[in-house]
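> Here is the input, now give the coordinates:
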Amino acid sequence: MSSSIIELALLAAIAAFVGWRLYTTLGSDNGTPDGRARSEAPQPRPASETRQPQPDSGLRPAFTGPAAAGLEAIHAADPSFNPSEFLQGARSAYEMLAAAFARGDRETLKPWLDTDVYEAWDAAIAEREKTGAEAPQLLRMRHSEIEEARLDGSMARVTVRFEAELGEGDLTRKSEEYWTFMRDTSSEDPNWLLDDVDVAG
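As a prediction, the model looks like this:
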């Protein structure tokens, strides 16, 4: 075998070894270094997150219905406010908070509730723990709609009507509640707090 062929074989072996070391150290595009798939579990968003400036698309959201004037005022104070996006976020908040209340998860509830609401929910959880009563479970969201919006100084408040089906033991009942969310439009914190909960009477 000629020396050139031997040199080529050695170079190929070295290249293969280096490539293998890189693969085992860094992993493939779709896995960890040992070849297992990476976890794609979403990371929770912090309770306080600095608002990032958004490019101005030049499009103005549509304000309709009985809350139009209030929504217009909130948008004027905070141009990033979009009623459709807000309603999607409110639905997610309802589902998350209802589930946390059913679990008695005070740690999850506290950052998202105003003081009065938290104290009322905390007392309800404590009473349930004392009596051993079953917690209501959210079975299905039936409908959600913005009912009212207003701007008091820099404080925005938006009320959403939620219709849902709840399960309590073997029983199923309909629930209709008005949740009011608030946010200081002059703050860089983009998160809304649950300020009030009223049951439709």
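
> from here on, contacts and neighbour counts on C-alpha atoms
Fine.

> where's Phe162, which helix or strand?
strand 155-168 (DSSP states H and E).

> Could you report the separation of Pro83 from Asp122?
To Asp122, Pro83 is 30 Å away according to C-alpha to C-alpha, to the nearest Å.

> Another sequence for comparison is provided below:
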Amino acid sequence: MNETTDPNSQILLVVIIAFYWAMISSWSQLLSRWNDERAKRAAKPARRDGSVEHTSSVDTPLDALREVDPKFDLPAFLHGARRAYEAILRAYADSDIQALRHLVGPEVFDAFGREIAGRQDRQEVLQLTFIGTREAKVVDAFEEYGIAKIVVRYVSDVVSVTRSANDAIVAGDPRQVVAVIDTWTFASGTPSTNRNWMLIATEGH
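All right, here's what the predicted structure looks like:
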């Protein structure tokens, strides 16, 4: 038996195929432009301000910082950074607002304050046992608008447990040592011998 093809069906099929290829072409162009833009962004050096290019090398930023402050002592700074890291974590865990006020900048203080207030509202207690800092490494350093800034990456071991008012464990494990990785930014605008480094930004991993 011979079958005849409906002309309307053929026209509809042609329209669908044409629409399909138009969509493919459009997506191809969009993806091509997106890949080009991504490649440009990856190749372009990041900038801390409008005039100085920022690099990922540690030596170069430190050298630039020493040009501003020839007396900058990296070992002394890292020694203080380790002590500050532990002191700030302990003050945060103990809800010691007064200690935090002298160690961190306004934005970090506000963030820590909100977390502490939240724990208090929930009647929770954070028990932190600080085992030690495995690594404290400068990953960036630069001078911006007369302020020296240094970014430090920490790797530490802690035991952290949050308990409710009836001593039930809300988070953490009292028998587990956890490796914590933090990236903290310190800033100071005073001369090197009397620098008072303040924590101005935190980032966890």
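
> what's the TM-score here?
TM-score for the superposed chains, counting by TM-score structural alignment, normalised by the length of the first structure: 0.62, backed by 136 aligned residues with a C-alpha RMSD of 1.9 Å.

> Alignment lookup: Val18 of the first structure to the second structure.
Alignment note (TM-score structural alignment): Val18 of the first structure has no counterpart in the second structure.

> can you give me the offset of the lengthiest helix in the first structure from its chain's centre?
Using DSSP state H, we find that the single longest helix of the first structure is helix 3-26. Helix 3-26 of the first structure sits 49 Å away from the centroid of its parent chain (C-alpha atoms, centre = their mean, to the nearest Å).

> And that helix, what's buried?
By 16 or more other C-alpha atoms under 10 Å, the buried positions in helix 3-26 of the first structure come out as Tyr23.

> number of nearby residues for Pro66 of the first structure?
Neighbourhood size, Pro66 of the first structure [other C-alpha atoms under 10 Å]: 12.

> Is the equivalent of it over in the second structure in a helix, a strand, or coil?
Superposed on the second structure with TM-score structural alignment, Pro66 of the first structure falls opposite Ser57. Under DSSP: H, G, I helix; E, B strand; the rest coil, the three-state class of Ser57 of the second structure is coil.

> on that earlier part again, tell me the helix or strand right after the strand holding Phe162 of the first structure.
Toward the C-terminus from strand 155-168 of the first structure - assigned by DSSP H and E - lies strand 171-184.

> Output the contacting helices and strands for that following strand.
With contacts taken as 3 or more C-alpha pairs under 8 Å, 6 or more residues apart in numbering; DSSP states H and E, strand 171-184 of the first structure sits against strand 155-168, strand 193-199.

> Please identify the most buried of those.
Stretch with highest mean neighbour count among those: strand 155-168 (a mean of 20; mean count of other C-alpha atoms under 10 Å).

> Specify, as a residue range, where it falls in the second structure.
With TM-score structural alignment applied, strand 155-168 of the first structure matches the range 147-160 in the second structure.

> Kindly report the same for stretch 91-102 of the first structure.
Residues 82-93 of the second structure are the counterpart of stretch 91-102 of the first structure, counting by TM-score structural alignment.

> how far does stretch 112-127 of the second structure sit from the chain's center?
22 Å.

> now Leu193 of the first structure: how far from Lys110 of the first structure?
10 Å.

> Kindly report the same for Ala67 of the first structure.
Look at Ala67 of the first structure and Lys110 of the first structure: by C-alpha to C-alpha, they are 28 Å apart.

> Which positions in the first structure sit opposite the longest helix along the second structure in the alignment?
With secondary structure taken from DSSP H, the second structure has its longest helix at helix 7-43. For helix 7-43 of the second structure, there is no aligned range in the first structure, judged by TM-score structural alignment.
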